[in-house]
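*Asks:* Need a 3D model of the following:
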Amino acid sequence: MGIGIHGETQEEIQRIEIQADPTYEPDDEAAAGGEAAAAAAVGGEAAAACGEEENPTKKKTRKTTSDVWKHFTRGPVQPNRSYYGICNYCGEKYLQGQQRGTSSMRNHIDKKCNKIPRNKPEALQKLLQAKSGKKNALVAWRFDQMKCRKSLAKMVIAHEYPFSCRVFCLVLDNASSNDACISELLYSTPMKDDLPVEGKIFHQRCGCHILNLIVHDGLSTMHNEIDCIRETMKWIKHSQGRIEKFKLACSQINVPYKKPQWDVPTRWNSTYLMLELALELKPAIMRYASLDKKFSKALSDSQWGILKELVKHLKVFYEATLKLSGTKYPTLNLFFSEFCEVYLTIKRMASNEYPFIVNMGTQMHAKFNKYWSMGNSLLAIACVLDPRCKLDVVQYYMEEMCPDECEHFISNIRECMSELYNEYVKAKTEEQGAYDLNQPGMSKRF
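*Replies:* Here you go, the predicted model:
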């Protein structure tokens, strides 16, 4: 084998000369070999260019899938392959790794972190206030709960504001333990000196609770019909087969299907809703009784008539309960007129043509009289202070309810309001424009 001038072998020189010939055409084997060599050369150059940066055995970093990472930043990985999750709001750190979950971080976001912005209307309430430097300019003002707490604490501690003297009354139910508690507060502590009219209107009964007691006494005379409806609802809802049969009964008489529901015995409003639903589903229940031969709680036509009359009278109590238990508006000024409407309804029940309604009205009337004298003065005063009512509404209802006692009741209301007004005048003697309600002409304001 010979050696060329520039170090090539004789075979390489011959190959170069052949390829230089314009008539040369390489066969398939030679072409494939050339392409493979070229690809190997390119691959070698790419590998050399990348160096050792690519390591096929190195594991990729696992992606975080939990939504809690929206509130956390992943810290650098430690030599033991652990890392810290850092809160984006307060900077709190939580150790993470292969054997650790995200429960601690989620608990931090849900309960512990005080700096995370939350969509709370009470914390983000916006008001308008005048902006200094510009005439008639208004800007949005954001309520800060923490600043308000600090200001209140400063008012109480530094300025000694007597917020403890702002107690007007306590609203409680009729438990005997509450009566003992009220007596302890009034006569064993100095609180009585700070209460309006020496605590005469301090203890108030819950109006909705009184309505509940009144209706429960009335419903006790109607337990047979109510028990039949309750057992009917339970019977139909006992199994899926009975529910399907009840749906069939509804479809046969073209009545929209509604899921049977029974009441909670301790809540009379649920009893009213159960009876109202039963009357609405009356045709379907009667049809179901003909389909299910084992059903034995079917009501007669006379019993259905009793329930219809009962629901009509209970509707007044139900609507009054809804109105007095509202949370989006003041309710104290509504109690007097609503209780008077309830009393007039009970009074009309006493002259009803159905004996069972008369009996129920008698039971309700006894319970109403038991609680009417407890706190009705404050309810009447709240009604008088309502500019839509004033003393005229109180006088109208008292003439309808008990005309013999109307004049005496109105006189007591005037006297109680005079005491309240004069107490406020005495406490604010330094303010101008205060008048004694006993002065001539002042009573006309009411």
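
*Asks:* From here on, just use CA atoms for contacts and neighbour counts.
*Replies:* Noted.

*Asks:* Quick check: which element contains the nearest residue to L279 once chain neighbours are set aside?
*Replies:* In this structure, L279 finds its nearest non-sequential neighbour in K308, 7.0 Å apart by CA to CA, 6 or more residues apart in numbering. K308 is part of helix 301-324, with elements assigned from DSSP states H and E.

*Asks:* and stretch 164-183, how far apart are its ends?
*Replies:* End-to-end distance for stretch 164-183, by CA to CA, to the nearest Å: 19 Å.

*Asks:* Report the buried residues of that stretch.
*Replies:* Within stretch 164-183, the residues scored as buried using 16 or more other CA atoms under 10 Å are D173.

*Asks:* what distance separates it from the centre of its chain?
*Replies:* 27 Å (CA atoms, centre = their mean, to the nearest Å).

*Asks:* contact partners of it?
*Replies:* With CA atoms under 8 Å, 6 or more residues apart in numbering as the test, stretch 164-183 has contacts from D194, L195, P196, I201, F202, H203, Q204, R205, C206, H209.

*Asks:* and the helix holding K308, what other elements does it pack with?
*Replies:* Counting contacts by 3 or more CA pairs under 8 Å, 6 or more residues apart in numbering; DSSP states H and E, helix 301-324 is packed against helix 207-219, helix 268-280, helix 332-349.

*Asks:* Out of these, flag the one nearest K315.
*Replies:* helix 268-280 (7.8 Å; CA to CA).

*Asks:* Who are the contact partners of the residue nearest in space to the middle of the chain?
*Replies:* When CA atoms, centre = their mean is applied to the chain, the residue found nearest the centroid is T327 (10.5 Å). Not one residue lies near T327 by CA under 8 Å, 6+ apart.

*Asks:* sorry, back to before: give me the angle between the helix holding K308 and helix 207-219.
*Replies:* Using axes from the mean of the first three to the mean of the last three CA atoms, to 10 degrees, the direction of helix 301-324 lies 170 degrees away from that of helix 207-219.

*Asks:* In helix 301-324, which residues are buried?
*Replies:* 304, 306-307, 310-311, 313-314, 317-318, 320-321, 323-324.

*Asks:* Can I get these in CSV including distance to T73?
*Replies:* What follows is the buried residues of helix 301-324, written out as CSV (distance: CA to CA, whole Å):
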residue, distance to T73
W304, 67
I306, 69
L307, 65
L310, 64
V311, 61
H313, 64
L314, 60
F317, 58
Y318, 55
A320, 55
T321, 52
K323, 50
L324, 50
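
*Asks:* one more to line up against the first:
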Amino acid sequence: MSQSEKASNRVGTPSCSQPISQHPEQEDQSVASTIASTAPSSSNKRSLAEVADENHPLVIALLKKLRTTRSPSWDEFTRKIIVEPDKDNPVKEVVVLMGECHHCKKLVPDCSEQGTTRLAQHLRICPQKPQNNPGQMKITTAVKKAGTNQVKLLNYKYDPIVTRNCLAKMIAKHDYPLNMVEHFYFRDFVKSLNPAARMPCRNTSKADVLRCYAEMKGELQLQLENLTSKCSLTTDMWTAKHTKDGYCCVTCHFIDDEWNLIAKTLAYIVVPSPHTGDVLSDFIKTCTLEWNIDRKFFALTADNAPANGVMMRNLINCLDGKNYLLLQGKLFHMRCSNHILHLIVLYGMKVAAVFIEGIRDCVKYVKSSQARKEKFETTLTQCRLSGEVSLDVDTRWNSTFTMLKNAIKLREGFHRLSEFDSDFDIMPSSEQWDQGIEICNCLEAFNNISTEFAGIKYPTSNLYYNGVYKINQSITSWEDSTFEYVREMGLKMREKFNAYWSESNLIMSIGVVLDPRYKEKWVRFTYKIIFGDNERASVEYEKFRIDLTKIFKAYESQNNTSAPALFSNSVSRMDVRGPGTTNPDYATFLLENDEYDVQKSELETYLEEPILPTVSPQDEYNFDILSWWKLSAAKYPILSKIARDVLAVPVTSVASESMFSDGGRVLTTHRALLSPELVQALLCLSDWLPGSFDADMEVID
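*Replies:* The predicted model follows:
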């Protein structure tokens, strides 16, 4: 080796001659902080070096002497040049050649007297490098797709890092306890799959969960940062068992560039008591700033609790003060439709409750003991009926609906039970059964609508208006019922319906206008029915048209350009061509006689076009409105942006099964005892991770 090559490692100090360290974890303790942190791509693995300061004189001198690396060891290292103070003379600077490991990012000195021995030694003991043992067996597995004869051979090798990542995701997704990694038979099971597998401890699994959470959070933050549309949020409160801490869940809803509706959980944070509006608004502000979506915040869906009203006012004042909201925040507050529906039904059930007591008593009798339950099952067998009965919860009207539905189906079984069981002397009369049937039919209408509102995989804002219209029609029919108890129930529900309808009808109306099957003609028609065919319906409709036009103009100005007009029978002033049109007197004559019209806006063109025909009532649910707007975005560039923001607004803050659960939303026992940071990581990961695997792949021998 020439003297110049020996000197190429270090300029300004003696060459590296210290003994090889037996402790690789200490190898990078003396590294200066001037090193570049960017990892190389595969195309420049053998480039000369990554340089901290290209203009440094010592670096320039060293670069002239460097040669391209040839050893295969460098395929797993990046050469770096570092400037640091001389150990013997701190005033003097020296440059040092180091190699950064691609696996663990540790820095290994590049000592040319020893060749690449130092690098090779590190690779043999690197804790992050998979398959350190060159003799490790590779397993070939044959897989095929179900229903086909195509077989594919896949090579498998054990990677502890991959295994730990999979374990952390499994724990988060399937709600497993962290200490399952210490369960004897689980460890025994893993050993049976691969004897070389090393199970991590509970603390290591906890660290793996937090690391996976941080990685996926970074990916989601980047997705939201690059989002070209606005997003809407929903809030929901959870309760932890034992600790009774209140967790606030925030979920972000948006439509991506491919027009897919996305819902991602952003936070599960402990909210200190009392849960006042000021506390909740501060929490939402912190969350939006952390995720950098305050400028893209379009709407917030929350239930009708008093504290949420204060929260909404605080947020609107804050965001509107920064000009982030449209129409001074008129579209911002979306009241949870299922919560409003819940309040309307409970208000009406106060009247109807007394008429279903007889049926409830029958169910209580059957459920009171195992012997009575078995006797009832025997009578059902004799009647050739099948099914079970369930008790309801007073505060959950959907449980009352389920109780009535199941009991009415087994009505003949109750009648047979009264004949053979002398203790069963509470059989309802035929009139009471008929009353139960009428009330059950009323509740079924609300149950169907609440299920429609609770969708998170399809847009609901365009369906909300029609659902509310159905509720109005149902209440109207109950008000005209021949049964007094049904009329009283309908009148009670009407009071609550009118109170909430006026507070959310703007965003509901815009959502249905953006549905090409309905547009504004449907709004005009339903306003006359809901408000009455009088002057108020016309006034409310004109208010809506004014707000709709303001929103369109706001989006038009945000895009800094006017969308190209689309028209059929009208032409613009600038595009008129023909004999004599260059004559100013003739042009004035044409204008005065309305021979050609001014340019129409994109909104006017869309509203004037015929509505999209529907073949059957089922089309209301099968129609893919996002695909329609994706295909129509080129024709309606401004309206498509409005549709992308409005259709992403969820009309309910929770799924219906959670909204109507008997105990509210509650964290499981083993998660409730974890730290708040770990709870957030587990629950967010559970939401972010996909919920299925490639089920059409099966392993064959």
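
*Asks:* Could you get me the TM-score between them?
*Replies:* The TM-score (TM-score structural alignment, normalised by the length of structure 1) is 0.65; 327 aligned residues with a CA RMSD of 3.6 Å.

*Asks:* Is the residue nearest to the centre of structure 1 within a helix or a strand, and which one?
*Replies:* Using DSSP H and E, T327 of structure 1 falls outside every helix and strand.

*Asks:* Alignment lookup: it to structure 2.
*Replies:* Superposed on structure 2 with TM-score structural alignment, T327 of structure 1 falls opposite I456.

*Asks:* Against T378 of structure 2, how distant is its match?
*Replies:* In terms of CA to CA, I456 of structure 2 sits 42 Å off from T378 of structure 2.

*Asks:* try S627 of structure 2
*Replies:* 53 Å.

*Asks:* Same check on C252 of structure 2?
*Replies:* 51 Å.

*Asks:* all helices for the stretch 101-250 of structure 1, in order.
*Replies:* 103-107, 145-157, 176-187, 207-219, 223-236, 240-252 (DSSP state H, counting those that start in this stretch).

*Asks:* picking that back up, between C252 and T378 of structure 2, tell me which one has more neighbours.
*Replies:* C252 (23 against 16; other CA atoms under 10 Å).

*Asks:* My read is that the more buried one contacts L224, right?
*Replies:* No. Using CA atoms under 8 Å, C252 of structure 2 is not in contact with L224, being 9.6 Å away.

*Asks:* and F339 of structure 1, what pairs with it in structure 2?
*Replies:* In structure 2, F339 of structure 1 lines up with V468, judged by TM-score structural alignment.

*Asks:* what about that match, neighbour count?
*Replies:* 19.

*Asks:* what do you get for I214 of structure 1?
*Replies:* 22.

*Asks:* need the next SSE after the helix or strand encompassing K264 of structure 2, C-terminal direction.
*Replies:* Taking DSSP H and E as the criterion, K264 of structure 2 maps to strand 261-270. On the C-terminal side of strand 261-270 of structure 2, the closest following helix or strand by DSSP H and E is helix 277-290.

*Asks:* Return the distance of that next one from the chain's centre.
*Replies:* On CA atoms, centre = their mean, the centre of helix 277-290 of structure 2 falls 19 Å from the chain's centre.

*Asks:* any idea of the angle that helix forms with helix 306-321?
*Replies:* Using the same axes, to 10 degrees: helix 277-290 of structure 2 against helix 306-321 is 50 degrees.

*Asks:* for helix 277-290 of structure 2, packing partners?
*Replies:* Secondary elements touching helix 277-290 of structure 2 (3+ CA pairs under 8 Å, 6+ apart): helix 306-321.

*Asks:* how close does the helix it packs on sit to structure 1?
*Replies:* Compared with structure 1 after fitting, helix 306-321 of structure 2 deviates on average by 2.4 Å (mean CA distance after the TM-score superposition for structure 1).

*Asks:* what do we get in structure 1 for C362 of structure 2?
*Replies:* By TM-score structural alignment, C362 of structure 2 lines up with T232.

*Asks:* so that match touches L299, yeah?
*Replies:* No. Assessed by CA under 8 Å, T232 of structure 1 is found out of contact with L299, at 9.3 Å.

*Asks:* Who has more neighbours out of these two?
*Replies:* T232 (23 against 17).

*Asks:* whereabouts in structure 1 does the longest helix anywhere in structure 2 align?
*Replies:* What stands out as the longest helix in structure 2, according to DSSP state H, is helix 484-513. Mapped onto structure 1 using TM-score structural alignment, helix 484-513 of structure 2 spans residues 355-384.

*Asks:* so how far does that stretch reach from one end to the other?
*Replies:* 38 Å.

*Asks:* again with stretch 366-385 of structure 1
*Replies:* First residue to last in stretch 366-385 of structure 1 (CA to CA) measures 30 Å.

*Asks:* For it, could you pull out the residues that count as buried?
*Replies:* In stretch 366-385 of structure 1, counting by 16+ other CA under 10 Å, buried: 367-368, 371, 375-384.

*Asks:* do stretch 252-272 of structure 1 as well
*Replies:* For stretch 252-272 of structure 1, by 16+ other CA under 10 Å, it's P260, Q261, W262, D263, W268, N269, S270, T271, Y272.

*Asks:* now stretch 355-365 of structure 1
*Replies:* F356, I357, V358, N359, M360, G361, T362, Q363, M364, H365.

*Asks:* How about stretch 208-215 of structure 2?
*Replies:* D208, V209, L210, C212, Y213.

*Asks:* ok, now stretch 291-302 of structure 1?
*Replies:* So stretch 291-302 of structure 1, judged by 16+ other CA under 10 Å, has buried residues A298, L299.
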